[in-house]
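Peer 1: Provide a 3D model corresponding to the input given below.
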Amino acid sequence: AEAEGKVVTLGRFDMDKRDGVSQIYNVGIAGVGSRVPPPDGSDYLTAGGDVTIAEGERLLAEEGTHSGRVAYAGDLTGTVEPATAPRFDEDAAAPYTELRPQLTEASHCYAYDGDEHREATGTWVKTGDLMTFTGDGSSAIQIFDVDADLESEAGGNTGFVFNGIPEGATVLVNVYGSTRSVATFMGSFPNEGLRENLLWNFPDATDLSMTGPAQFEGSVLVGQPTSTTVLS
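Peer 2: The predicted structure follows:
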């Protein structure tokens, strides 16, 4: 398992994988994915508290010729590789604390115009194990209003199709509701450039679960600062 890109938690980072699976977890750079890691020597993982790795497991901030640091403000327990990665800094998470209200404000702004849902430019439909999003074919920002879970009609994994999206357009999917789930089997979009321009925005969710055997493409913004997001 792995988390690509820069990972920041304002609290602690605990790693304890289940028996029978790989006892390694990669941060910063992944075996598959965009293959665009953070700069070498930068913090791949930043924790505002303790970093705890279960016995017999390893947290890796390296792959091939690329490597980064693991910054933590509390105590470090367990194995982190390479040996040069761990970096104690009592203010490790300080640069990110001001982002919390900014992200909350942005999430609400993207989804609401005053107290009303922001007007959508496209429509969506769920049929079996497929969700199809259809844009208006012209707007520079394609907006979708979804008041449902991102899963199949039966509650299982779903695929996503986007039609009518102009080249280079920003795609904003506002997913409303306090409890939401995402379950997908789809690891890539046929639309070139869509992944980089797609934001899944959850402005209301206090409980969000994300499951499935494939990578969930696009960026995710969960606006509620007291929310819990579970990845499995």
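Peer 1: contacts, neighbours, all on C-alpha from now
Peer 2: Noted.
Peer 1: I'd assumed residue 108 was in a helix, is it?
Peer 2: Yes. Counting by DSSP: H, G, I helix; E, B strand; the rest coil, residue 108 is part of a helix.
Peer 1: my guess is it meets residue 223, correct?
Peer 2: Yes. Using CA atoms under 8 Å as the test, residue 108 is close enough to residue 223 to be in contact (7.0 Å).
Peer 1: which neighbours do those two share?
Peer 2: Counting by CA atoms under 8 Å, 6 or more residues apart in numbering, the shared contacts of residue 108 and residue 223 are residue 203.
Peer 1: going along the chain, name the helices of this protein.
Peer 2: Using DSSP state H, the helices of the chain run over 99-111.
Peer 1: tell me how far the closest residue in space to residue 147 that isn't next to it in sequence lies from residue 37.
Peer 2: Distances taken as CA to CA, 6 or more residues apart in numbering put residue 176 closest to residue 147, at 4.9 Å, once the chain neighbours are dropped. Look at residue 176 and residue 37: by CA to CA, to the nearest Å, they are 31 Å apart.
Peer 1: one more: residue 27?
Peer 2: From residue 27 to residue 37 the distance is 9 Å (CA to CA).
Peer 1: again, but for residue 69
Peer 2: 12 Å.
Peer 1: contacting residues for residue 12?
Peer 2: Residue 12 makes contacts with 47, 48, 49, 50, 51, as judged by CA under 8 Å, 6+ apart.
Peer 1: please generate a structure for the following sequence too, so the two can be compared:
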Amino acid sequence: MSVSSMLSKAVGAAFLAGATLVAVPVAASAAPAVTTEPASARTVCIPDGSGIATGEPKFPVDKQANVYVGGNFLYSKGAELEGLLVVEGDATFDSGTKYNMGVVGAGSLMTPEPMSDMLVVGGDMTIASGSILLGDRIGGNVRVGGALTPPETGVDANGGKVRSGLGKTEALGDWAQVGVHLQQQSAKYAAMPATGSTNTVGDRLVLVGDGTTNRQVFTVTQDELTNMGSLQYEGIDPEAIVVVNVTGETAHFGLQSMLKENGTPMDPGNIDAAAFGALTQRLLWNIPDATAVTIGTGAQFPGTVLVANPASSTVMNAPGTNGRIWVAGDLEHKGAGSEFHAFPFLDSDVFSCKPVPPSVDPVDPVDPVDPVDPVDPVDPEPLIDLVTPKITHAVCLNDGKIADPVIEFVKTAGVAFSVEGEVKAGATVTVTATVKGNALLAEAQGWTLSADAKSATMRIILHKVTCESPVIPEPGNPADPEDPNEPTNPNEPAEPNTPAEPNEPAEPKTPADPLQTNPEVPGAEQTTQPNDSVSGLAATGGAPAAGLVAGALTLLVVGFATVVVARKRNAGHSHE
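Peer 2: Sure thing, here's the model as predicted:
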């Protein structure tokens, strides 16, 4: 063990021994019995009977962020931070002293795994003065998205890796969505109706439970919180979960002690260590709206704290916190000897020692068997589930025109939808869903959720289509012979082949017998001019083939007639 570790443990033990601190819940015999969740429903990170102690890490490793900062982190004065610190913005260390991180001298003894991430910064990290001792005896890693000043020299990582310039996304890794889970969890607890009441006696704030439900819910105003010097339970079983919703624009804790049932302060570092360890793992302070938060001043502060406003600024100067400290805005560690101790919150595995990314664990509803428990008049589940819009892509119509694409949204109460970009074929548009009121959007496939879960976007690529104009046939050519329906103009008959001249017939070698003339041919004196006959046939509208046949017959008849006439003439001359 290093000298610095021994001194740190000695200082922590001495501090705890002299402190007068937080109150014990009423004894189990004094409160009515309650029905609690089975032990298997919660992840056991710290065994029963354990509280603030010194020694070697001995419990299951903590794979959850003990301190989460959505904005910037400043360490100006303090001593130790147990567990993993995640900062989405910039981190500055300017105390002039050594800062123990990851593994500490006094705490829950629930530490990150050896050589795992113990300091994660999305932006720049600056060690203006002092130094960092990270992962004492077991080693730890540092991941920085931006620049580290000075480079590595101000960090003793005990053999772990120190890397910078990674970029915010790579540096944060799975922790990038912790802010969304913080918002969702805070909204769920804020929507729960109160099951108990508060009572103020001087500077003592008494939380009066109903003694029956296993989740006692209270509402405390900012004025009640400011005047609270001590805190006491009444009518609350030691095994019950306690949720305190703080209203108002500010939340200033000035807690000096928590009181036992008999009104005396409890000693969380000694005889009341086990009782304090049980109490701090079952208490949650939910601060959904405040912009200015202070956690102080003279006692070990019990419970997990959620500060959900991203515009908030939180200062921690109490001797020690004992639970998850998750803030959406800025956080400053500003208290001499002040320490962050790593204790889980047993109501949800989101705040347990399980690894990230933390699932959106719906908060268990108030016991439905108990008829006394009031039903939340507001929606107890403020998360809204988004549905993927129906997309009808562009198509070609029969006339060659394009039917534009259409994006249809499923009507969702409390959500407004908008489209950025022109909805047309081949375009890329972005649709945005924005929630109204106090509700939040749940994570949904295809949607990119904003950090505050108040809006989500989806990128849609519309299909590109190309439509061809329809082919319109040209009118047919009336003279086209391939058109069987096109009539022949009777005034323009097809020209027949020209027959041989009838007056100059070819002289046959052997004259034909005049007695063997064609019986269908009339007398020789009744001859018909071949040209007139052909023209007559053509004029009747007959087809060209019919005209050719008629012309051939005419030539044959004329030829025979000519021969007969010639024979007669020759016979006459012979008689003379």
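Peer 1: show me which pair in the contacts of residue 12 of the first structure is furthest apart.
Peer 2: Taking CA to CA as the measure, the contacts of residue 12 of the first structure span a maximum distance of 9.0 Å, between 48 and 51.
Peer 1: who has more neighbours, these two?
Peer 2: residue 51 (26 against 23; other CA atoms under 10 Å).
Peer 1: tell me the contacts of the more buried one?
Peer 2: Contact partners of residue 51 of the first structure, counting by CA under 8 Å, 6+ apart, are 12, 13, 14, 72, 74, 75, 76, 77.
Peer 1: change it to 10 Å
Peer 2: When the contact criterion is CA atoms under 10 Å, 6 or more residues apart in numbering, the partners of residue 51 of the first structure are 11-15, 45, 59, 70-80, 86.
Peer 1: now do residue 198 of the second structure
Peer 2: Residue 198 of the second structure makes contacts with 205, 206, 207, 208, 209, 218, 219, 220, 224, 233, 234, as judged by CA under 10 Å, 6+ apart.
Peer 1: quick one: map it onto the first structure.
Peer 2: Alignment note (TM-score structural alignment): residue 198 of the second structure maps to residue 124 of the first structure.
Peer 1: next one: the residue mapped onto residue 312 of the second structure from the first structure from residue 74 of the first structure, what distance?
Peer 2: Under the alignment by TM-score structural alignment, residue 312 of the second structure pairs with residue 227 in the first structure. The spacing between residue 227 of the first structure and residue 74 of the first structure, counted by CA to CA, is 23 Å.
Peer 1: who has more neighbours, these two?
Peer 2: Counted by other CA under 10 Å, residue 227 of the first structure and residue 74 do not tie: residue 74 has more neighbours, with 19 against 14.
Peer 1: aligned to that one, what sits in the second structure?
Peer 2: Residue correspondence to the second structure (TM-score structural alignment): residue 74 of the first structure is matched to residue 146.
Peer 1: list the contacts of the residue nearest to residue 147 of the first structure.
Peer 2: By CA under 10 Å, 6+ apart, the contact list for residue 176 of the first structure reads 111, 117, 145, 146, 147, 148, 149, 201, 202, 203, 204, 205.
Peer 1: what's the answer for residue 229 of the second structure, then?
Peer 2: 202-205, 253-258, 297-299 are the contacts of residue 229 of the second structure under CA under 10 Å, 6+ apart.
Peer 1: of those, closest to residue 106 of the second structure?
Peer 2: residue 299 (15.2 Å).
Peer 1: how much space separates that closest one from residue 247 of the second structure?
Peer 2: Taken as CA to CA, the span from residue 299 of the second structure to residue 247 of the second structure is 23 Å.
Peer 1: residue 184 of the second structure too?
Peer 2: Noted for residue 184 of the second structure: a distance of 17 Å to residue 247 of the second structure, by CA to CA.
Peer 1: show me which parts of the helix ranked longest in the second structure are buried, residue by residue.
Peer 2: Assignment by DSSP H gives helix 544-575 as the longest helix of the second structure. The neighbour-count check on helix 544-575 of the second structure (16 or more other CA atoms under 10 Å) flags 547-548, 550-551, 554-555, 557-564 as buried.
Peer 1: contacting residues for the equivalent of residue 134 of the second structure over in the first structure?
Peer 2: Using TM-score structural alignment as the criterion, residue 134 of the second structure maps onto residue 61 of the first structure. Counting by CA under 10 Å, 6+ apart, residue 61 of the first structure makes contact with 25-30, 40-41, 43-45, 67-70, 80-86.
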